[in-house]
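# requesting a structural model of the entry that follows:
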Amino acid sequence: MPDSQATFNRPVRPAMLRGWRRRCPKCGSGPLLSGYLKVRATCPVCDEELHHHRADDGPAYLTILIVGHILAPLILIIYTQYRPEPMVLASSFSVGCVALSLYLLPRLKGAIVGLQWAKRMHGFGKTVNV
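Next comes the predicted model:
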């Protein structure tokens, strides 16, 4: 890159944690999402452009991965230790699966947008805001 567009380090961890909290990865105070999963075009506080993100299926994949790794062993443990009725087991774990998925999905999307911002991926690094 030319010297006029020197890159400054963007710390990954704080950007991902800000995204996890559904805040702008740059300033940490502006809201990242305008709806449940809709990313704002720009941050209303610092005017950082956020429309470059390409989270696509990443948050859904990670949500399925995490929920599956938490609930599958838990189902096995609960079933072998307590032997609940099949309908009780199915209904309680269905509710748990949906609740955990709805909790994780927007947070993981924010973390992925924060990672992309920190790594200057998909257009986040075209200009340097000093």
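
# can we go C-alpha only for contacts and neighbour counts from here?
Will do.

# now the residue nearest in space to the middle of the chain, what's its secondary structure?
Centroid check for the chain by CA atoms, centre = their mean gives L108 as the closest residue, at 1.8 Å. Per DSSP: H, G, I helix; E, B strand; the rest coil, the local secondary structure of L108 is helix.

# name the element the nearest residue to it once chain neighbours are set aside belongs to?
Using CA to CA, 6 or more residues apart in numbering and skipping residues adjacent in sequence, the residue nearest L108 is P59, 5.3 Å away. Using DSSP states H and E, P59 falls within helix 58-82.

# could you also give me the structure for this second sequence? I'd like to compare it with the first:
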Amino acid sequence: MIQDKTEDLKAARDEGSSRAVGVSAAPITTPLKAAIRGGCPRCGQGRLFQGFLKVRPACEACGLDFTRIQTGDGPATFIMQIAGFIVGFSALFVEIRFHPPMWVHLIVWLPLVIALSLALMRPGRGLMIGLQYRNQR
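Reported below is the predicted structural model:
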């Protein structure tokens, strides 16, 4: 569970608003919007990910501890269902409407399902982290 106190949140927001004039600061947003973009769910300024999907140990801006975040396989499960739904029904529509040969299906739908899965994985994991932060503080 992510432990966060109201004082910590106020301090992070005050720190963001007390920066020098001329320094561009990211606007404070909701935890979900920040996490989907790969930012810290508390302050929205620090980065959430260290690599493609590896979560940082802590936020470099506000110090929120990310080591207690446990998303498990939830994001991957949802992403597989979303990508499978989109690609599966699109392939069925194309087959019923145009009757292309099987090699066309392989060339079109396999790369599409891979691209969709990779494109949605990071925002999906960020969303799960943002939801966990929002609901367990």
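
# fetch the TM-score of the aligned pair.
Once superposed, chain against chain, the TM-score is 0.80 (TM-score structural alignment, normalised by the length of structure 1); 113 aligned residues with a CA RMSD of 1.9 Å.

# quick one: map F89 of structure 2 onto structure 1.
Matched by TM-score structural alignment, F89 of structure 2 corresponds to P73 in structure 1.

# give me the neighbour count for its match.
11 (other CA atoms under 10 Å).

# from I66 of structure 1, how far out is it?
12 Å (CA to CA, to the nearest Å).

# please apply the same query to V39 of structure 1.
22 Å.

# those two: which has the busier surroundings?
V39 (23 against 14).

# quick one: residues contacting the aligned partner of the more buried one in structure 2.
In structure 2, the residue matched to V39 of structure 1 (TM-score structural alignment) is V55. Neighbour list for V55 of structure 2: 48-49, 66 [criterion: CA atoms under 8 Å, 6 or more residues apart in numbering].

# and if we set it to 6 Å?
Contacts for V55 of structure 2 (CA atoms under 6 Å, 6 or more residues apart in numbering) come out as 48-49.

# then A115 of structure 2?
Counting by CA under 6 Å, 6+ apart, there are no residues that A115 of structure 2 touches.

# kindly recompute the last result at 10 Å.
83, 109 (CA atoms under 10 Å, 6 or more residues apart in numbering).

# tell me which element it falls in.
Assigned by DSSP H and E, A115 of structure 2 falls in helix 102-136.

# by how many degrees do that helix and helix 74-98 diverge?
150 degrees (axes from the mean of the first three to the mean of the last three CA atoms, to 10 degrees).

# list the buried ones in helix 102-136 of structure 2?
By neighbour count on 16 or more other CA atoms under 10 Å, the buried set for helix 102-136 of structure 2 is 113, 116-117, 120-130, 132-134.

# likewise for stretch 53-69 of structure 1?
53, 55, 59-60, 62-64, 67.

# do stretch 10-20 of structure 1 as well
12, 14-20.

# aligned counterpart of the residue nearest to L108 of structure 1 in structure 2, please.
In structure 2, P59 of structure 1 lands on P75 (TM-score structural alignment).

# pretty sure that match sits against L118.
No - if you go by CA atoms under 10 Å, P75 of structure 2 and L118 don't touch, sitting 11.5 Å apart.

# quick one: stretch 23-41 of structure 1 to chain centroid distance?
Relative to its parent chain, stretch 23-41 of structure 1 has a centroid offset of 11 Å by CA atoms, centre = their mean, to the nearest Å.

# endpoints of it, how far apart?
So stretch 23-41 of structure 1: terminal residues 13 Å apart, CA to CA.
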